[in-house]
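Chemist: Predicted model follows, preceded by the sequence.
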Amino acid sequence: MITYKDLTKGPNFFLMAGPCAIEDEDTPLFIAERVVEITSRLGIPYIFKGSYRKANRSRVDSFTGIGDEKALRILRRVREAFDVPVVTDIHETREAEMAAEYVDILQIPAFLCRQTDLIAAAARTGKIVNIKKGQFLSASGMEHAAHKVTECGNEQVILTERGNSFGYSDLIVDFTNIPAMRSTGFPVVMDVTHSLQRPNQASGVTGGKPALIETIAKAAVAVGADGLFFETHPNPSVAKSDGANMLPLDLFEGLLERLTRLRMAL
């Protein structure tokens, strides 16, 4: 299983990928098995991603999860079955210690990246802390977020770019944010699929522009991102969360092959 020190040690980028939410028991295992096959062949360090609960929803009737403990047990099963680290997001300080019992990386959602108590609670677990840059925040502001972790005695920080708000219902990626955040000395990830969301739609369901996934991913590799983040699903049209901007699982292998060739050419 890869460690924090492994994330920037190899020649390739590392990968965070999985479904948006843990929506059942079989889908996460199916996704993990397929992605492990691909990443093992391509020499890509792999971290399985899955949210045990979705707290940031557009509508009150949106899917939030199958139950915290049930979903966390599924994440642990993925971890043990495929010997890969697992990342999940937390939303309140009380969740940090609970989730840390099951996963290797605690993720701070973009809208919560300024929540000092939440970041500190994650840091004190001793787990790796992945902080997503807020859609409202500059790259330079993320240095302060990272220092909230290190001030707790935890040096294991990842910073993730996921686009900035552009108007009321779109996002735009400023690729200068990646080298700017890398200058902090922490690994930087490009969250490809979330950066292609179209939030605040009239329907109350977030839209997306998945046709641009490869474009954003290639640009991130070209400017030196240490890692890439994708949400993927065997059938995004039936995914219970974020299906509009997901990468179909059957397209993953070809994309990772092309991205690996690009990385090796740099």
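Modeler: Now that the structure is in, tell me what you want to look at.
Chemist: When you work out contacts or count neighbours from here on, use the C-alpha atoms and nothing else.
Modeler: Will do.
Chemist: Would you mark the buried spots in stretch 23-40?
Modeler: 23, 25, 27-29, 31-32, 35-36, 38-39 (16 or more other CA atoms under 10 Å).
Chemist: Columns secondary structure and distance to residue 158 on top of those, output as JSON lines?
Modeler: Output for the buried residues of stretch 23-40, formatted as JSON lines (DSSP: H, G, I helix; E, B strand; the rest coil; distance: CA to CA, whole Å):
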{"residue": "23", "secondary structure": "coil", "distance to residue 158": "26"}
{"residue": "25", "secondary structure": "coil", "distance to residue 158": "28"}
{"residue": "27", "secondary structure": "helix", "distance to residue 158": "27"}
{"residue": "28", "secondary structure": "helix", "distance to residue 158": "23"}
{"residue": "29", "secondary structure": "helix", "distance to residue 158": "25"}
{"residue": "31", "secondary structure": "helix", "distance to residue 158": "23"}
{"residue": "32", "secondary structure": "helix", "distance to residue 158": "22"}
{"residue": "35", "secondary structure": "helix", "distance to residue 158": "21"}
{"residue": "36", "secondary structure": "helix", "distance to residue 158": "21"}
{"residue": "38", "secondary structure": "helix", "distance to residue 158": "23"}
{"residue": "39", "secondary structure": "helix", "distance to residue 158": "20"}
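Chemist: Take this one as well and set it beside the first:
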Amino acid sequence: MRHAVKVGDYTVDGSKLLVIAGPCVIESESLCIEVAHALKEITTQLDLPFVFKASYDKANRTSIESFRGPGLERGLEILAKVKEQVGIPVTTDVHETCQVKPASEVVDLVQIPAFLCRQTDLLVEAGKWAKAVNIKKGQFADANIMVHAARKVEAGGCKNILLTERGTFFGYGDLVVDMRNLLWLRQSGCPVIFDATHSVQRPSGLGSASGGRREFVPLLLRAAVAAGVDGIFLEVHPEPDKALSDGPNMVPLNFVAELLAMAKELHAVVRKFCQR
């Protein structure tokens, strides 16, 4: 049975779709403030709970030459400003155990990257310090093992845990989404989030960087909401093709309102006919 989870002032229990959205990486303070304000306005109008996401460090970029972000200290300063000025919860990912405590002092939701979903020390440390934890399912991982990742976080003391589906490796340079995973993840008892943008990523598809097929985001999002997810994750940018990370799979900011309105209406239909 799924249990409710607290993220900031929100209770994630399936009654409303949780929206986790923002740029892939912190490119600048001004960009984060701009996107956060725009997304807050959209989600407020739609009456959807919203958590702003941006990474202070993209530690698994394909190339050593790729932009990684401003780093832990400056990145957390920017996220703190977003939280204070825009009045919303914030999240970011952590990569090492030493990052968990300082990140947890700022963000409302600590994210465990997909490639690190089996890292026991990182998961336990997140459970020790974080208010809530979102674990991305690895592209290599069976959905049924994610219950063990959740138990590692619980061993650290945190019960507010989300699990996120983001696609599975399909050969060497592509991902495919098995919608059955959304049901299997739910068997953990944790609310389930669907990452609609990383799921269309093409790992290392551009040679020195990852590619993506953002035109498939609406299709996969509709399918995931119809399958009964509790929230959706979107990476968003005003000009994705000029973004410094993951541009090919990010959603243009001016398309988000339409996408979320569609998701909200579909979610209402699912709840009407498939009470969970």
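Modeler: Cool, the structure landed. Owing to the predicted nature of the structure, the values given are computational and were not obtained by experimental measurement.
Chemist: Can you tell me the element the residue nearest to the spatial centre of structure 2 falls in?
Modeler: Central residue of structure 2 (CA atoms, centre = their mean): residue 233, 4.5 Å from the mean position. Per DSSP states H and E: residue 233 of structure 2 is located in strand 231-237.
Chemist: which helices and strands sit right next to that strand?
Modeler: Here strand 231-237 of structure 2 touches strand 18-22, strand 192-195, strand 251-252, going by 3 or more CA pairs under 8 Å, 6 or more residues apart in numbering; DSSP states H and E.
Chemist: one step back: can you list the buried residues of stretch 23-40 of structure 1 in CSV and add distance to residue 246 of structure 1?
Modeler: Listed next are the buried residues of stretch 23-40 of structure 1 as CSV, based on distance: CA to CA, whole Å:
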residue, distance to residue 246 of structure 1
23, 15
25, 19
27, 14
28, 14
29, 17
31, 13
32, 15
35, 15
36, 18
38, 18
39, 18
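Chemist: before we move on, back to that, which stretch among the helices and strands packed on strand 231-237 of structure 2 is buried most, on average?
Modeler: strand 192-195 (a mean of 28; mean count of other CA atoms under 10 Å).
Chemist: all helices for the stretch 1-150 of structure 2, in order.
Modeler: Taking DSSP state H, counting those that start in this stretch to define them, one finds helices in the stretch 1-150 of structure 2 at 29-46, 72-82, 97-104, 120-129, 146-156.
Chemist: before we move on, back to that, and residue 217 of structure 2, which of the helices and strands packed on strand 231-237 of structure 2 is closest to it?
Modeler: strand 251-252 (8.0 Å; CA to CA).
Chemist: Throw the helices and strands packed on strand 231-237 of structure 2 into a markdown table and include distance to residue 96 of structure 2, thanks.
Modeler: Formatted as a markdown table, these follow (distance: least, CA to CA, whole Å):
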| stretch | distance to residue 96 of structure 2 |
| --- | --- |
| strand 18-22 | 22 |
| strand 192-195 | 22 |
| strand 251-252 | 28 |
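Chemist: Just tell me which of these ends up closest to residue 48 of structure 2.
Modeler: strand 18-22 (6.4 Å).
Chemist: Structure 1: matching residues for that closest one?
Modeler: Counting by TM-score structural alignment, strand 18-22 of structure 2 lines up with residues 14-18 of structure 1.
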